[in-house]
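Participant: What would the 3D arrangement of this be:
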Amino acid sequence: MQIIPAIDLLGGACVRLHQGDYDQVTRFSDDPVSQALSWQDQGARRLHLVDLDGARSGQPINDAAVRSITEALSIPVQLGGGVRSAERAEELLGCGLERVILGTVALEQPELVVELADRHPGKIIVGIDARHGKVATRGWLENSDTEATALAASFSESAIAAIISTDISTDGTLAGPNLKALRQMAEASAVPVIASGGVGCMADLLALLALEPLGVEAVIVGRALYDGRIDLREALMGLGDGRLQDPPTGLLNDMA
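Facilitator: Just a heads-up that it's a prediction; the model follows:
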């Protein structure tokens, strides 16, 4: 299972939000390029960027930082946040990003996502952020009545590369991922799922291995890496390619 470090950009700085609340911001670094290089040097094989300004306002405030990161790194970089048009997706791919993530537009204009995925095979990811099982949009500031699993299932016949499943209630809390919700998402989706939200320790990463056979192929980790609760090098050595020891006994039953 791949571990993907996250850098959340707000005003050009690396930050983390608590449960998506823009009023609860922790600032970690004013140099996102240096931080990105650090994750690469520690063995990351992919980097996840979130443009929080873009997610909230739709404005490309952090493009300079994004371009600097992609130019400095040799590993692939993916980005989400405020990608709400074909033009914007094309623009970001032109900045050197390997993949772009569409969230709000996946709910509001799913046909656009399908069209972009057909045009750019392997480069389009759908981001599904859920609050109590329902899809949240526009930087988690708006809630919908659409079930997250239903939205995931609707893209099963498309050419999207993956679905990033974020449980807002656990994001930034270090309280552990919502394993039950992730299992439901993986069962609903015919494309790979990337877990996001709540990882706070190595045990959380090991627990996610139980979902790998269902299609959860990677996990995005943010605050736990910045806080030092998880050492990236040690975590990569521990999980390897996902061929670790069997998951803890009874874990699958606990998630049923």
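Participant: make it CA atoms for all contacts and neighbour counts henceforth
Facilitator: Noted.
Participant: What segments of the stretch 51-200 of the chain are strands?
Facilitator: 77-80, 99-102, 124-131, 134-137, 142-147, 162-167, 193-196 (DSSP state E, counting those that start in this stretch).
Participant: What is the longest one packed up against?
Facilitator: The one in question is strand 124-131. When contacts are defined as 3 or more C-alpha pairs under 8 Å, 6 or more residues apart in numbering; DSSP states H and E, strand 124-131 sits against strand 99-102, helix 110-119, strand 134-137, helix 148-154, strand 162-167.
Participant: next one: that strand to chain centre, how far?
Facilitator: Its chain's C-alpha centre and that of strand 124-131 lie 8 Å apart, by C-alpha atoms, centre = their mean, to the nearest Å.
Participant: How about residues contacting it?
Facilitator: 80, 99-103, 106, 113, 116-117, 135-137, 140, 143, 148, 151-152, 160-169 (C-alpha atoms under 8 Å, 6 or more residues apart in numbering).
Participant: Filter those residues down to the buried ones.
Facilitator: With burial judged by 16 or more other C-alpha atoms under 10 Å, the buried subset of the contacts of strand 124-131 is 80, 99-103, 106, 113, 116-117, 135-137, 140, 148, 151-152, 160-169.
Participant: Wait, residue 210 touches residue 252, no?
Facilitator: Yes: using C-alpha atoms under 8 Å, residue 210 is in contact with residue 252, at 6.6 Å.
Participant: Also this sequence, please, to line up against the first:
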Amino acid sequence: MIIPSIDLLDGKVVRLYKGNYNNKKLYNSCPFELVKKYEKAGVKCLHLVDLSGAKNFLNRQISLISQIVSSTNMNIQVGGGVRTIKDVDNLFLAGVKKVVIGSMAVTNKIELKNIFQYYSSNMLVLAIDIIIDKKNKSKNVLINGWKSSTSLTLECLIDFYSDFGLKYVLCTDISRDGTLIGPNIDLYKEISNKFKLVNFQASGGVSSLKDIICLKYSGVKNIIIGKALLENKFTILEAINVSKKNNTLFRC
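Facilitator: From the prediction side, this is the model:
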């Protein structure tokens, strides 16, 4: 499934380059107009990123998110600045269908374990943002809006939370995010093959319809697309249509 992404910083639509807040591009698009555009095209699920909340959890844009959710019938999943079970509660009260949790998976495992036990795993997405070590190929996890490195790997986190019913993982190779240089197809093939019970959402680098086709056959269940749509590399209808076609003869 194609999931458009809208990144929100201080109420405005932006895109960061490799997660760098000092290297951002502001778009003139109104978030509500984008939501209507995607819904009209037949989009079933939308991904919202609260960049203000990710940078400073005290600045989470709950009011704006609630207004966006109320304006559409699409299922909304939201990430950014989720640090406590209260944050999760507030997002569900705002009407979102899935909460995307990242840093807390590293900084507060006990709290997140309790959240998995309290809420259905169908309502939670574990966001794992990684940078791949060029020497040993380890998939190292970054947190706090990609500002802090950790000693944990993607595989370690998935193994840990699988014991609590983990079903959905949004995996981003941050070296690709916001770059339009293409997604890390080999990464998604590897993790989809290794963790067959996990529904992966691919994020980062999509720039062409060919990228969508290659991701479709990598094993991921959902493809999150942000900048390519804002930059008019292709339309949302083209993305949806190519994802539905049988392109098995296409060479990736």
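Participant: Got a TM-score for the pair?
Facilitator: For this chain pair, the superposition-based TM-score is 0.92 by TM-score structural alignment, normalised by the length of the second structure; 244 aligned residues with a C-alpha RMSD of 1.5 Å.
Participant: which of residue 210 and residue 252 of the first structure has more neighbours?
Facilitator: Using other C-alpha atoms under 10 Å as the criterion, residue 210 of the first structure and residue 252 rank with residue 210 on top: 20 against 15.
Participant: so that one, which of the three states?
Facilitator: helix (DSSP: H, G, I helix; E, B strand; the rest coil).
Participant: That one maps to what in the second structure?
Facilitator: Matched across to the second structure, residue 210 of the first structure falls on residue 217, judged by TM-score structural alignment.
Participant: I'd like the helices and strands packed on strand 124-131 of the first structure as a markdown table, with distance to residue 19 of the first structure appended.
Facilitator: Putting these into a markdown table (distance: least, C-alpha to C-alpha, whole Å) gives the following:
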| stretch | distance to residue 19 of the first structure |
| --- | --- |
| strand 99-102 | 19 |
| helix 110-119 | 26 |
| strand 134-137 | 12 |
| helix 148-154 | 17 |
| strand 162-167 | 9 |
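Participant: where's the residue lying closest to residue 102 of the second structure once chain neighbours are set aside relative to residue 230 of the second structure, distance?
Facilitator: Counting by C-alpha to C-alpha, 6 or more residues apart in numbering, residue 102 of the second structure lies nearest to residue 127, which is 4.6 Å off, once chain neighbours are set aside. Between residue 127 of the second structure and residue 230 of the second structure the distance, using C-alpha to C-alpha, to the nearest Å, works out to 22 Å.
Participant: The two - which one has more neighbours?
Facilitator: Neighbours per residue (other C-alpha under 10 Å) separate residue 127 of the second structure from residue 230, with residue 127 holding more: 25 against 21.
Participant: need the contact list for residue 198 of the first structure.
Facilitator: Taking C-alpha under 8 Å, 6+ apart as the contact definition, residue 198 of the first structure lies against 167, 170, 171, 172, 173, 174, 175, 176, 177, 178.
Participant: what do you get if the cut-off is 6 Å, keeping everything else the same?
Facilitator: If you count contacts by C-alpha atoms under 6 Å, 6 or more residues apart in numbering, residue 198 of the first structure has them with 170, 171, 172, 173, 174, 175, 176, 177.
Participant: Need the residue closest to the centroid of the second structure.
Facilitator: Nearest to the mean C-alpha position of the second structure, by C-alpha atoms, centre = their mean, lies residue 170 at 5.1 Å.
Participant: pretty sure it contacts residue 201?
Facilitator: Yes: at 4.5 Å, residue 170 of the second structure and residue 201 qualify as touching, with contact defined as C-alpha atoms under 6 Å.
Participant: Residue 45 of the first structure corresponds to which position in the second structure?
Facilitator: Using TM-score structural alignment, the equivalent of residue 45 of the first structure in the second structure is residue 44.
Participant: any idea how far residue 52 of the second structure is from the closest residue to that match other than its chain neighbours?
Facilitator: Leaving out its chain neighbours, the residue that sits closest to residue 44 of the second structure by C-alpha to C-alpha, 6+ apart is residue 74, at 5.2 Å. Counting by C-alpha to C-alpha, the gap between residue 74 of the second structure and residue 52 of the second structure amounts to 23 Å.
Participant: Same question for residue 113 of the second structure.
Facilitator: Applying C-alpha to C-alpha to residue 113 of the second structure and residue 52 of the second structure gives a distance of 25 Å.
Participant: Same check on residue 59 of the second structure?
Facilitator: Residue 59 of the second structure is 6 Å from residue 52 of the second structure, by C-alpha to C-alpha.
Participant: So for the two, which sits in the more crowded spot?
Facilitator: A count of neighbours by other C-alpha under 10 Å puts residue 52 above the other of residue 59 of the second structure and residue 52, at 21 against 15.
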